[in-house]
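[1] sequence and predicted structure below; questions after.
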Amino acid sequence: MLINATQPEELRVALVDGQRLYDLDIESGAREQKKANIYKGRITRIEPSLEAAFVDFGSERHGFLPLKEISREYFKKAPEGRVNIKDVLSEGQEVIVQVEKEERGNKGAALTTFISLAGRYLVLMPNNPRAGGISRRIEGEERNELREALNGLIAPADMGLIVRTAGLGRSSEEMQWDLDYLLQLWTAIKEASLDRSAPFLIYQESNVIIRAIRDYLRQDIGEVLIDSIEAQEEALTFIRQVMPQYASKIKLYEDSVPLFNRFQIESQIETAFQRVVELPSGGSIVIDPTEALVSIDINSARATKGSDIEETALQTNLEAAEEIARQLRLRDIGGLIVIDFIDMTPAKNQRAVEEKVRESLEADRARVQIGRISRFGLLEMSRQRLRPSLGESSGIVCPRCNGTGIIRDVESLSLAILRLIEEEALKDRTAEVRAQVPIPVAAFLLNEKRNSITKIELRTRARIIILPNDQLETPHFEVQRLRDDSPEAHSSQTSYEIAAAAAEVEEIAPLAAATRTLVPQEAAVKTAPARANAPVPVEAAAPAPTPAPAPVAHEPSLFKGLVKSLVSLFATKEEPVAPVVVEKPVAEQRPARNEERRNGRQQ
């Protein structure tokens, strides 16, 4: 695990296998992430037609709170029969809410009153006793063992618990410590909610460094390299309290070569921002996000690996399936995804590609549902949206094309403006029509279409002024109609004076908009009260040499990474803290994921 924290504006966490980038998480300081944050909000509007309420929780847009996500503790009275949201809630009512989905486009954040607090091994649902269970990824005998361990925990009867995948093989004492930590955190949140009136931020989800360590760090991670002393101290403080057995894995990277360059992954990160991703065989995949879904197209391009066209199609599709699974993780793409594979006639080839897709997505932390390749060669799938995609968190919509990717050419736009000028000039009592246009459009209108403008002026008896504006780019323009009773229509200003005045107004507007910024909120609760460190499990294995220091002189290889993982697997951890617990050997460790279950089902 590599953590790059040298630039305060952007924290980056990468999981690397040898020199191949496996997963990536980027957190931008300019864009506050709200998912999993807990707020005290105020209901501002109730919409019976949507069976939902809108909540002011301190953000620019009000959050959306559906009726099904409202705990009965907030109901004014016990409902009889079908619940009418108007009868059980009132405007101005204060509620404690958690952000379930980030704001996207014009949509506000999706909220819930069913709070979930994620720990290392457990997820606590403090106001949802019907929720609870074990991660879907844990099956068979392991599931039964965890159920027994869960039954042995001392937990309030009115709260729900979910065992995360990281809880596999953990003792009751370790899970009890995790539960006690979450209970103390919930108590602190409840007490803080009483201190102030809504809206305000009560609890903020940990930053990307703490989240990555909590969710990803396990036995098969050889080491965690951090290139910032402050970030290393922050990580060590957390890990010594929650996972002291892994403290020796946290290492400071001090080489002059930047951390990500040392592992040669900067170029791999750049592919996550590109529309076209090249495949080793010479083919490529093209990723296009749309409002409804993400479309992915596979092109054979220069691929010539196979002995015939069918073999080439199969090999390219298999390569693409593996790369698509990787790109979905790197880009954090969620929602509906449609993949257009290269056409394959044999059914066995289609099944092979489907199986490759499933195999490549097995290690994904997000929940994934995969369909079959249809007769049109399309495979439909959905992926859980864990957080905003890389494009949403690190990019903005192009101000020139508004995200469409294309703009009208100069001639087409000029003719459209000319028709609009004519339409405005034909209206009654029109004295003047002013058109502010980009310079290329102005050149076309004043030269190639000079006669057309003159004819419109003679026919309508209206003055037409074309104002070239170097601040405008196609396809942007502005057409203004002045009536004969308007003072501006009778002013003695020349056209260049009008253009200069308009340019001054445009320069002032962005400055005014820039001053309207929201001040980041400070969380009332940052962590649970200090307490004893977590118990340290003693690995049931023979002693081994101390793990090697951070690489600074040689490029790491896949073979060395594998050897290092095997060495760390059998290494003894010497941490003199808390009670000693003997951990049962685990056949297989899977990636942790933040499971949530509400009303007896997973969300």
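    Thanks, I have the structure now. Numbers count the residues shown, from 1 in each chain.
[2] please make it C-alpha for all contacts and neighbour counts, starting now.
    OK.
[3] so who does residue 26 touch?
    Residue 26 makes contact with 10, 11, 12, 13, 208, 390, according to Cα atoms under 8 Å, 6 or more residues apart in numbering.
[4] kindly recompute the last result at 10 Å.
    Contact analysis of residue 26 by Cα atoms under 10 Å, 6 or more residues apart in numbering lists 4, 10-14, 208-209, 330-331, 389-390, 393-394.
[5] and residue 21, by the same measure?
    14, 15, 263, 264, 265, 266, 267, 268, 269, 326, 330.
[6] quick check: residue 95 vs residue 111, distance?
    Applying Cα to Cα, to the nearest Å, the value for residue 95 to residue 111 is 11 Å.
[7] make CSV from the contacts of residue 21 and add secondary structure, distance to residue 24 and neighbour count to it.
    Shown next, in CSV, are these (DSSP: H, G, I helix; E, B strand; the rest coil; distance: Cα to Cα, whole Å; neighbours: other Cα atoms under 10 Å):
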residue, secondary structure, distance to residue 24, neighbour count
14, strand, 5, 21
15, strand, 6, 19
263, coil, 14, 21
264, coil, 14, 17
265, coil, 10, 17
266, helix, 11, 14
267, helix, 13, 11
268, helix, 10, 14
269, helix, 8, 18
326, helix, 10, 20
330, helix, 5, 23
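[8] next, the one to line up against it:
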Amino acid sequence: MADQVFISLGPDRAELFRWSTDRLVQATTEREGEGGPAGGIHLGRVVKLDRTLNAAFVEIGLARPGLLPLKKHDSLSEGDAIAVQVRRDSREDKGVRLARFNAKPNLLADKHPPALLIPPPMLWQTALRALVPERVDAIHCDRRGDGEKIIATAPELAKKVQHTPRRNWEMNDAAANEEIAAALQEEVPLSSGGSLLFEPVRTLCAIDVNSGDAGARRGEGGGINETALAVNLAAAREIPIQLALRNIGGVIVIDFIDIEHRGKRDQVVEALREAVIVDPAIDWVGNMSRLGLVELKRRRSGPTLAEMWLKRTQG
């Protein structure tokens, strides 16, 4: 089923909601200037070279210098001015990750480092550019003037843009708020009777698949447990939706219910790989171990859903 995207670029807040069939799979909300530095282009100054890391630390006007990986025979020196783009936001005690940017001379004219050359995109712009055009059925914009901004951001989606006032959105605010409220909870019930438990920590996110009242218990049944398989398959179809909506990135470890039969384990992994089509940010899905563990990797992009909605509720 193709996606329906709803965008409102109001004067106070820009919001995007992406629905796949009848499920909300992505939501962003942001005030102008509220977002992180990722995507921004700066004229920076090299403040330190670290040959052991083969990297330069570049001052771009943030709380701490950004890290710029160097090429093998790079001729940069401390004090040099250099145009860079922020490729990754800061994390815990680490600064932003940078990449070189080939800036045109007119962009650099009369600029002295550190200086912002091009502001970072807003969350709705980043989300829009990441979409697969073939999977988008329509993009509904709240105001007629919003269409021009949307087309300028993603020209390849121009034919999908149409004006639909927010009050007439088929998937309205009430429906979106209900889905978001559910996604802000740690536990997610499954149609099979089991549940998912999301436990993000600093280095990864663990997802535990529980049998719950489905009656699937580890070690019970003395062999292939068809109920356990049903819960695992339901979990495999639900997890990519939850990761996309919650915007959880990095390494994800899924603890499925143990299944001894290798063919059944492969069936669960195949269902997971088919389901990740809903989320273009998922880069890789591993195999299932004998303990029922599956690793996957999802690109980090902006704040989590919980972080965005916390800012929203705080005004």
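    Cool, the structure landed. Quick caveat: nothing in here was measured; it's all calculated off a predicted structure.
[9] neighbour count for residue 95 and residue 111 of structure 1, which is higher?
    residue 111 (29 against 23; other Cα atoms under 10 Å).
[10] quick one: what's aligned to that one in structure 2?
    Taking TM-score structural alignment, residue 111 of structure 1 has residue 98 as its aligned residue in structure 2.
[11] what's residue 55 of structure 2 aligned with over in structure 1?
    Match for residue 55 of structure 2 (TM-score structural alignment): residue 52.
[12] thought that match was touching residue 85?
    Yes. Using Cα atoms under 10 Å, residue 52 of structure 1 is in contact with residue 85, at 7.2 Å.
[13] tell me where the stretch 201-350 of structure 1 has helices.
    208-216, 229-242, 259-262, 266-271, 309-331, 347-360 (DSSP state H, counting those that start in this stretch).
[14] mean neighbour count, those: which tops it?
    helix 309-331 (a mean of 21; mean count of other Cα atoms under 10 Å).
[15] one step back: so how far is residue 86 of structure 1 from the match of residue 55 of structure 2?
    9 Å.
[16] which one's more surrounded, those two?
    Set residue 52 of structure 1 next to residue 86 and count neighbours by other Cα under 10 Å: residue 52 wins out with 19 against 14.
[17] so what's the more buried one closest to, chain neighbours aside?
    Closest residue to residue 52 of structure 1 apart from its sequence neighbours, by Cα to Cα, 6 or more residues apart in numbering: residue 66 at 4.1 Å.
[18] what is the neighbour count of that neighbour?
    With other Cα under 10 Å as criterion, residue 66 of structure 1 counts 19.
[19] that one matches what in structure 2?
    So residue 66 of structure 1 corresponds to residue 69, using TM-score structural alignment.
[20] that match contacts residue 84, correct?
    No. Using Cα under 10 Å, residue 69 of structure 2 is not in contact with residue 84, being 11.1 Å away.
[21] before we move on, the earlier item: host element of the match of residue 111 of structure 1?
    If you go by DSSP states H and E, residue 98 of structure 2 is part of strand 97-100.
[22] what's in contact with that strand?
    So strand 97-100 of structure 2 is contacted by 38-42, 56-58, 65-70, 82-91 (Cα under 10 Å, 6+ apart).
[23] likewise stretch 345-361 of structure 1?
    310-311, 313-326, 328-329, 341, 343-344, 367-375, 377, 379, 383.
[24] go again with 7 Å.
    Stretch 345-361 of structure 1 has contacts (Cα atoms under 7 Å, 6 or more residues apart in numbering) with 314, 317, 318, 321, 322, 325, 344, 372, 373.
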